[in-house]
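Q: Quick one, what's the 3D model for this:
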Amino acid sequence: MSEATEKHSRLSRFGRWLAELLLVFVGVYAAFWLNNYQQHRQDAQRRDQILASLEQEFLKGIESGKIIGAKQERQAAEFRRALDAGEMPPLHPFVFTTDYSPGDIATLLQSGGVELLAVKTLMALRELESVIRWGLSDMQRYEKLSDALIVPNLDQDISFFYDPATKKLRKRFEMYPQALEATVKFAHDLERTKTELVKQIQTERQRNR
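A: Prediction:
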């Protein structure tokens, strides 16, 4: 075999080796890209599922909250009107019920929400959680006052709660109209923060499509 032929053979083998190496590289890169693409698609689907679930849940909450809030607002306004008119309206046990669990949002975030959701959406969720926690703290405080001051004395005459001369609530019962008005404020705060959160969720879903 001549030197030229041997050189050509070596170059040919090197070329085939280089081509095989390039083919392996392209194959590995393509597999890596495909895996990333599939993971991205899965993340996008998971993100949209979370956002869609949140959007539906909060829209339902806003609608039901409007109904409950309107009722609470009427009750608070009527009590305040009667109080200001000197009618000495009766006091009732203050009870606030909710199905909110402090772990609800935390569970959502731990299930992948932190990695998948936009920062603005997470901030809006945290804001809602803060409003709920502070609001419930107020409601629980008023419930305890009601349990201590009102519930044990429901069989008392109206003069126990009011000063008959001024027709004003006695000082220790001044918390009652404040409690009614606090429920109205809480309802308004919830509606506002939920509405802002839904807008942010809708913006994120639209951007990801």
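
Q: going forward, measure contacts and count neighbours with C-alpha atoms only.
A: OK.

Q: Just give me the neighbour total for R81.
A: As a burial measure, R81 scores 13 neighbours (other Cα atoms under 10 Å).

Q: host element of it?
A: If you go by DSSP states H and E, R81 is part of helix 3-84.

Q: And for the next helix or strand after that helix, what's in contact with it?
A: For helix 3-84, the following helix or strand on the C-terminal side (DSSP H and E) is helix 103-108. Residues outside helix 103-108 that contact it (Cα atoms under 8 Å, 6 or more residues apart in numbering) are L125, E129.

Q: Mind listing what's buried along helix 103-108?
A: By neighbour count with 16 or more other Cα atoms under 10 Å, helix 103-108 contains the buried residues I105.

Q: Also this sequence, please, to line up against the first:
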Amino acid sequence: MGRELVFKKIKNSGIGLTVVGSIFTLLTLCMLLFLVVDGSLIDGLIILLIVALCGGLMLYFGIRNLTNPMKHGMFKRNPYLLYQVDNMAANKCYEDKFIMISDRCIANKKVYNEIAYLEDVFLVYIQKQRTNFIPTGKLLYICTATGNIAINIYGVKKQLVDELADKIAKVCPNVRFGYNNDGLAYLNQMQQLYKNNNGMIPYKGFVQNVFVRQQNYYGQGYDQNTFSQ
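A: Sure thing, here's the model as predicted:
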């Protein structure tokens, strides 16, 4: 069931891109006809080329997603995606309104393809978004070997966010917390280690359905004062 959701998302994306790309292509032909008749082809050539390029790219990626979904960028970023979503579907042992956890993986509850192995989670921090000094958003970033899992926590009580951080710390053996120089250096170091070891980070034996409290409750380096950015 896991990988079916991923392929469905890619298919929907392919259909959308193909439709929009076709519209842009038709628009290009109409513009070309109009400019030729109007005698102003040279003046509108730049706009015509931009529209044609956008339409062509959308058509290309749309058709590619439909005919060869394994070429989608999400598989390039995370070669283990299908194995992970299958594992989550078969062995899920925890779920709340933010995340899902299996015996091997952690995932965004609302964005199924944002998933990683537990040992591949390296850094967690909160980013607050403001517009004209007014708070407009708040995201919890779970930084992994293959990308970021972004969870919207705007308006969520601090207690629930702390419980979420606690849950992540319990099951992710390599995680640190806080947006600071040490945390970012550690993230870069671990991502480089992941690349140098052909996508392998030591697995420390998380036991299915059992959350074992780590010696450092919030993960190494956790500091509530530096947890958020």
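
Q: And the TM-score, once the two are fitted together?
A: Aligned and superposed, the two chains score 0.29 in TM-score terms (TM-score structural alignment, normalised by the length of the first structure); 72 aligned residues with a Cα RMSD of 2.8 Å.

Q: Tell me which residues touch K194 of the first structure, please.
A: Neighbour list for K194 of the first structure: F58, L59, I62, L128 [criterion: Cα under 8 Å, 6+ apart].

Q: measure the residue most central in space within the first structure to L59 of the first structure for me?
A: Central residue of the first structure (Cα atoms, centre = their mean): L125, 4.2 Å from the mean position. Counting by Cα to Cα, to the nearest Å, the gap from L125 of the first structure to L59 of the first structure is 14 Å.

Q: Pretty sure F24 of the second structure sits in a helix.
A: Yes - F24 of the second structure sits within a helix when classified using DSSP: H, G, I helix; E, B strand; the rest coil.

Q: so the residue nearest to it when sequence neighbours are not counted is in which element?
A: The shortest distance from F24 of the second structure to any non-neighbouring residue, by Cα to Cα, 6 or more residues apart in numbering, is to G55 (4.6 Å). Using DSSP H and E, the element containing G55 of the second structure is helix 45-67.

Q: mind listing what's buried in that helix?
A: Within helix 45-67 of the second structure, the residues that count as buried by 16+ other Cα under 10 Å are 48, 51-56, 58-59, 61-66.

Q: before we move on, back to that, export the contacts of K194 of the first structure as JSON lines, with columns for distance to A76 of the first structure.
A: Below are the contacts of K194 of the first structure laid out as JSON lines (distance: Cα to Cα, whole Å):
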{"residue": "F58", "distance to A76 of the first structure": "25"}
{"residue": "L59", "distance to A76 of the first structure": "25"}
{"residue": "I62", "distance to A76 of the first structure": "20"}
{"residue": "L128", "distance to A76 of the first structure": "24"}
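
Q: Select only the buried ones of those in ChimeraX?
A: Selection command for ChimeraX covering only the buried members of these, criterion 16+ other Cα under 10 Å:
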select :58,59,62,128
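
Q: Which pair in the contacts of K194 of the first structure has the greatest spatial separation?
A: Maximum pairwise distance among these (Cα to Cα): 13.7 Å, between L59 and L128.

Q: And the strands in the second structure, which stretches?
A: For the second structure, the strands defined by DSSP state E cover 92-95, 99-102, 105-108, 115-117, 121-131, 134-144, 147-152, 176-177.

Q: And these: which comes nearest V6 of the second structure?
A: strand 115-117 (11.3 Å).

Q: The nearest residue to C105 of the second structure once chain neighbours are set aside and T131 of the second structure: what is the separation?
A: Nearest non-adjacent residue to C105 of the second structure, counting by Cα to Cα, 6+ apart: Y117, 4.2 Å away. Distance of Y117 of the second structure to T131 of the second structure, given as Cα to Cα: 35 Å.

Q: Looking at these two, which is more packed in?
A: Y117 (22 against 8).

Q: burial count for V198 of the first structure?
A: Look at V198 of the first structure: counted by other Cα under 10 Å, it has 23 neighbours.

Q: Also the one 3 residues further on?
A: Other residues within reach of I201 of the first structure by the criterion other Cα under 10 Å amount to 25.

Q: With the one 3 residues further on instead?
A: Here the neighbour count serves as a burial measure; for E204 of the first structure (other Cα under 10 Å) it reads 18.

Q: Distance of it relative to R133 of the first structure?
A: From E204 of the first structure over to R133 of the first structure (counting by Cα to Cα), the distance is 25 Å.

Q: Ok, R46 of the first structure next?
A: Counting by Cα to Cα - R46 of the first structure and R133 of the first structure are separated by 28 Å.

Q: Also F25 of the first structure?
A: 55 Å.
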